[in-house]
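# sequence first, then the predicted structure:
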Amino acid sequence: MSETPGPTCDRLSEVQAALEEMKAERIIPPQHFSSMAMLVTDASLTADEPVIQAAHDGLRRLYGHHVRADGDQAERAEQRGHLLGLLDMTTWALRRLPSGLQLNFAPQGHTVSFLLEVAKEQGLSNEQLAGRLKVDATEISRIGRRLTAAGLVWKSRQWRHNAWSLTPRGTQYLESAALIPPAPSGIDYCVGVKVRPESRTGVVTDASGEVYTSLHIQARFDGSQEKLIQELALFVRGLLDKVPAAAEAAKSGRTGLGVEIGGHVATASGYVVNAPNYADDAPWPGLSLGELLQKATGLPTVVENDANAMAQLALAVGDADGSSDFAAVVLDKGIGAGLMVDGELLHGASGAAGEIGHVVVENYQGHECSCGNRGCLESVAGSDAIARRVQEMSGDPVPDLARALVLLKSEDRGKLVEEALTEAGRALGRGLADLLNLANPDRVVLYGPEPLVSEDHERFPAAKFFMTAVRRTSMDHAFSTARDVVIVTRPYEDELGARAAAAVAWNRLDQD
């Protein structure tokens, strides 16, 4: 493996500086944990062993210091939890470093052909590779085991099939053997964009996750795919104009673009399979969003489902408290889940894993969902569904969740709103119980509107009714040890979604 002393040296300096800043704090601020998580993620993607080891050693020393320190026990326990989460990340990254085996594969052999096919299309199954190489699946398994041992590929499970992907070392081997052209040397900035039918929100971040600028535009798309792409490209250019360094880096391919939408996305291609909550505004289903945006902006582009993006951000910034088996659930107008299994995001056979918003929690004569079915979870517990239910019960015009929560304070309507919130919370609890029983995560990170998920019930009284019903119902319907799961809540807003989109782009595009 060839060395890249410049980036390693710079990254190592950043890690050492971050550790010194953390050491100087009696109570380490959350942003320090987030920055370190981004640095470790960056180093693990490039198999940068010196940096990962330095982070691991420094975090162990910090953890020992906080174990021995005096002071508020709750604060110290929280600090130790965050540090343990980062230590889990570095331990996992060190275990995933490629082996030191010397490689000598025949250029025309099946082993190199295996690598080349995976380089063309990440996530191929044994059966797909067997068909392309014209060998049986047993031979593919044998080759895969050899390449895994050499640190060139890694294997995940997608439904019932293996899914093969190249490691950074695998890409480097193919490049050094002149079997594929060298990839761009990496990225310095990322644009992250959260797209709604009626708005778009964006940020520009660097490798540490620092947000340089943000932008929000409230405007609906028209009915043309071409106009939609033009408007998104113009929005991205507006963000870049606010950060000249990122605009300059874009000229040499060192600025990436991540986009998240609330729909079924084939992540590998950036193709929108289905987006029922978006379909009235533009022909989203069948839109090659990633490819068209990349052509329009000139930026390497990644498109991801919103809940999947939040799961990756949760892993990066520590919202899952160091867990590698968790679900990130996004409660919005729709409801979705991103599933992390052993630190890997589960996309499913076609990218639709985690669509719990379309699990039926009412009977089949329940409310109609945007997907066309009836009784789906998001048709009962989504933010618009709560507003609609309050309107049905009160007879008052209730256009959105904010108006529904205003009525909670009224003497004659307050009880109706409480009932609607409890009903929605029970529905979400039933959906979460199904998720716990099927996926068996050790925790759920629930992202939603702060008035619904906040732990501060004095400031946000609606959360008391809603979250009490969620927690109680999910535990009542969960099976066996699924009842032991930890449910943590985090306020969700569009800028956080844009940051998640940027984090996805960093994870997949930065090969420096």
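Great, that's in hand.

# CA only for contacts and neighbour counts going forward, please
Noted.

# longest helix in this protein, please.
Looking across the chain with DSSP state H, the single longest helix is helix 414-439.

# how about that helix: buried residues?
Residues of helix 414-439 classed as buried: 414, 416-437, 439 (neighbour count, 16 or more other Cα atoms under 10 Å).

# what about the residue nearest to residue 60 when sequence neighbours are not counted, neighbour count?
Nearest residue to residue 60 in three dimensions, chain neighbours excluded: residue 87, at 7.3 Å (Cα to Cα, 6 or more residues apart in numbering). When neighbours are defined as other Cα atoms under 10 Å, residue 87 has 22 of them.

# packing partners for whichever strand or helix holds residue 87?
Using DSSP states H and E, residue 87 sits in helix 73-95. Contacts defined by 3 or more Cα pairs under 8 Å, 6 or more residues apart in numbering; DSSP states H and E place helix 73-95 against helix 30-45, helix 49-68.

# with adjacent residues omitted, what lies nearest to residue 374?
Nearest residue to residue 374, sequence neighbours excluded (Cα to Cα, 6+ apart): residue 368, at 4.3 Å.

# this is the other structure I want to compare:
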Amino acid sequence: MGAEDPRNSNPLIALAEIGKNDNAERRVAAWVGAGILGTVLARVAARSDGISRATISRATTSAGDTSWSESQRPIDHRRIAPGTVSKAVTVLKSHELLETGRPVRRDKHNIDQLHLGDRFVTAAIHLKLDKDKPSGMLVALCDISGRTIRAEHTRDFTEECRSWHMLPHFIRASVDDLRRSLQDRHSGFEPALFGVAVEVGAPVIDGAVRPIGANFHIPLATALRTLFAPPPGAPGLPPAILVENDAACLAALTWRDRGYDVADLAVAVVLDNGVGGGLIMDGRLRRGHSGRAMEIGHLLVAHRPGASPKLTVGQPGTRRLDRQSPRCTCGLAGHVDGFATVNSLRRDLHAEDTDTLEQAAQRLDPWHARRVLSRSGSFLGRALAHVCNVIDPGFLLLYLPRELADPDPARRTTHYMQTARRELVQAFAVRGQPPTEFDIQSLPIGPDGADRLLARAAAVCLLDSVIEQALAYDPLDR
């Protein structure tokens, strides 16, 4: 979330500070800290079908209760007194972050179910890159849990608009347009902005984007905070700002959708131009020292021992190396991205512009097609095996384009995943006791399907960041 004053950039902390000032003036003891507000909001957001106040107050260690027994999320490990939950719910409802839905009948009683409020939205942005410049974006307004997209549009940038300096202004204009369109469609509805979440296929640290192969960084989060900051004295809550790596966001979404059932989780995703990864360890998203944690696409998998990744054609002994090791987007040879991405496969299968990977593979000699797909899958699987051995995650999920995930044996593209799986299952951690659980999930198909998934993941990551910062600002046990 960056080094800005959290009271001006975190809606939960701002809400707690408002309550603190109000209560000081009224001399009442009804103040609820940001950590409590964050915990209550986190537990409501985890349940898409609603949750009772009694369930919110429980913890993973509650004897005889299974409400949170599977959760490995640290925030679910502490019981909160029912009275404190009621105070927090009152505060969150008064600002429309929570609302009461249809009650559920249990033990001859009607139990109110709490849901996230409809009024607040998160602006979730999937940012597209062309080398080290922004080339387009999908902007979506979704509920703050990232489950439902309410409005969206896409924009491809012309060459003169591919500017990091102009990008924050494009984002602000697009978000304003979508909020107006949502308001026009629903008369009387005024969407309030909970936050702006941007995910991008590049390393990110402290809100600054560091494109692979570039010698500069872009403080995008700082620029967005300036543009979206409410005027001094304006009513309402300040929107949170998040800029994060796309695969890291996907890890946060995957963990939420699994019900936080493991403390250590790894995610890998094969996209057109890169293979990315995200990591949850000890119940927290991990980014590394410079935002490069889990850059699976840049693992070196195709070099002979001692070979230099910078060797060029013409140097002694390099002809075979160059033929086997196409250049990665970072400029070096032998990386996973040089072989295992969709565009790398299209290159090696000699695909035409309108071809699917399967169509391109079917036109080639069967032996040649199998060799290309098996080699690429083998390098991907080897990289994932290294990840499992180093991290030892409880669960590894691999997101693939549907045609690479399809197990139909009649398809030649199945060689890709077959060889990847063979490499992966040789990993020491995967064969351990208990073994690393492994699964494959297809990316959504259709125009912008994967972009929408990643944008929703950014909304999940933003909510997690807001809550994590609220807990750091005002710990539950203070």
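Happy to help now that I have it. Note that the structure is predicted; figures quoted are calculated from it, not measured.

# coming back round to it: which element follows the longest helix of structure 1 toward the C-terminus?
Taking DSSP H and E, what comes next after helix 414-439 of structure 1 is strand 443-448.

# distance from that following strand to structure 2 after superposition?
For strand 443-448 of structure 1, the mean distance to aligned residues of structure 2 following superposition is 1.2 Å (mean Cα distance after the TM-score superposition for structure 1).

# check which element follows that strand along the chain.
Taking DSSP H and E, what comes next after strand 443-448 of structure 1 is helix 450-453.

# can you give me the helices for the stretch 201-350 of structure 1?
Remark: helices assigned in the stretch 201-350 of structure 1 by DSSP state H, counting those that start in this stretch are 225-241, 244-250, 289-297, 306-317.

# quick one: contacts for residue 389 of structure 1?
For residue 389 of structure 1, the contacting residues are residue 420, by Cα atoms under 8 Å, 6 or more residues apart in numbering.

# what does it align to in structure 2?
Aligned counterpart of residue 389 of structure 1 in structure 2: residue 348 (TM-score structural alignment).

# the residue nearest to the spatial centre of structure 1 and residue 98 of structure 1: what is the separation?
Among the residues of structure 1, residue 309 comes closest to the average C-alpha position under Cα atoms, centre = their mean, at 2.4 Å. Per Cα to Cα, to the nearest Å, residue 309 of structure 1 is found 26 Å from residue 98 of structure 1.

# now the angle from the longest helix of structure 1 to strand 443-448?
140 degrees (axes from the mean of the first three to the mean of the last three Cα atoms, to 10 degrees).

# how far does helix 414-439 of structure 1 sit from the chain's center?
Centroid displacement of helix 414-439 of structure 1 relative to its chain, using Cα atoms, centre = their mean, to the nearest Å, is 23 Å.

# ok, stretch 32-42 of structure 2 next?
Offset of stretch 32-42 of structure 2 from its chain centre (Cα atoms, centre = their mean): 22 Å.

# surely residue 288 of structure 1 and residue 271 touch.
Yes: assessed by Cα atoms under 8 Å, residue 288 of structure 1 is found in contact with residue 271 at 4.5 Å.

# so for the two, which sits in the more crowded spot?
Counted by other Cα under 10 Å, residue 288 of structure 1 and residue 271 do not tie: residue 271 has more neighbours, with 21 against 18.

# isn't that one up against residue 263?
No: if you go by Cα under 8 Å, residue 271 of structure 1 and residue 263 don't touch, sitting 10.6 Å apart.

# show me the contacts for the residue nearest to residue 60 of structure 1.
56, 59-60, 322.

# again with residue 237 of structure 1
Here residue 237 of structure 1 is in contact with residue 297 (Cα under 8 Å, 6+ apart).

# also residue 338 of structure 2?
325-329, 344.

# quote the end-to-end distance of stretch 236-255 of structure 1.
For stretch 236-255 of structure 1, the end-to-end distance is 11 Å (Cα to Cα).
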